[in-house]
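In: return atomic coordinates for the entry below.
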Amino acid sequence: MFSEIYGILGESLNVLSDRQNVIASNVANANTPGYKAKELNFEQVMKSLVPSSDSMPMKATSQKDLGGVLASGSQTEGQSDYIKSFIHNQKDETVPPLDGNTVDLSKEMSDMTSNAIRFEAVAGLLSKKFATLNYAITNANP
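Out: Okay, the predicted model is just below:
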């Protein structure tokens, strides 16, 4: 079961990294006429990678359990194509400028900050999981 958690945390880091690239692309194109800001919804991608608990034969031992494992085939070379299928134009709730560019720099910077915080949290959790595993291995009694 713990290996499934490592896979989920690893995929989370991959998706957050891809999301950061999408946000960075928006910022880089802030002055490009006609550019439509893109978005990658982290929650939507992760829901597609982690099946619902209904499809799992495992039983949750705690309410904190994730209740699933990565969907088969999610860690393939075509993953970038898979992720690309989740990248969409942002919903524009304002009237775009005359040049048609829909990038809102303040929103992008806010998204970039929250994404970085998520990335640090997941990386920290993964690091603690590895430290616990390392401790168990190095301090095991023969």
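In: can we go C-alpha only for contacts and neighbour counts from here?
Out: Noted.
In: quick one: the helices in this protein, in order.
Out: Under the criterion DSSP state H, helices of the chain are mapped to 2-28, 42-49, 79-84, 105-138.
In: structure for this one too, so we can compare:
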Amino acid sequence: MAFNFDKALGIHADALRLRAERTRVLASNLANESTPGYQARDIDFAASLARATAASEVNELAFDGAPELLYRVPNHPAADGNTVELGVEQAAFSQNASDFNTSLTFIGMKLRGLAKAIEG
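Out: This next block holds a predicted model:
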């Protein structure tokens, strides 16, 4: 009997993968805060998660899972063309880290529940 972990873990596996990718993008923004002309990027998490969920529901093998990177519109553009705003990026990074931990907690709870069901 085959067991499908993707179905057992539900949306949380896709959410965790996307949160990890968003962490990479936000860290890149923070690292380039003083790079002239650097354009801050971000991921539309909700749209990317909906796309990943829809692809997994139809078992779409062609889905590469790469989220679409969007440019962040700055509140106060810098004279050198850099669009990274340190406070905005730090807040987004912190919120994303918290959401990552939440998804990780849900996956841990699911796996503990599955282990309990197997043990009987």
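In: about what we covered before: and of the helices of the first structure, who's closest to Gly68 of the first structure?
Out: Among the helices of the first structure, helix 2-28 comes nearest to Gly68 of the first structure, with 8.0 Å by CA to CA.
In: angle of the closest one against helix 105-138?
Out: Counting by axes from the mean of the first three to the mean of the last three CA atoms, to 10 degrees, helix 2-28 of the first structure points 160 degrees away from the direction of helix 105-138.
In: report the buried residues of helix 2-28 of the first structure.
Out: Using 16 or more other CA atoms under 10 Å as the test for burial, helix 2-28 of the first structure gives 5-6, 8-9, 11-16, 18-20, 22-23, 26-27.
In: superposed on the second structure, what's the mean shift for that helix?
Out: Here helix 2-28 of the first structure, set against the second structure after superposition, deviates by a mean of 1.3 Å using mean CA distance after the TM-score superposition for the first structure.
In: determine the set of other helices and strands touching that helix.
Out: Packed against helix 2-28 of the first structure by the contact rule (3 or more CA pairs under 8 Å, 6 or more residues apart in numbering; DSSP states H and E) you find strand 38-40, helix 42-49, helix 105-138.
In: try it again at 10 Å.
Out: Helices and strands touching helix 2-28 of the first structure, by 3 or more CA pairs under 10 Å, 6 or more residues apart in numbering; DSSP states H and E, are strand 38-40, helix 42-49, helix 79-84, strand 87-89, helix 105-138.
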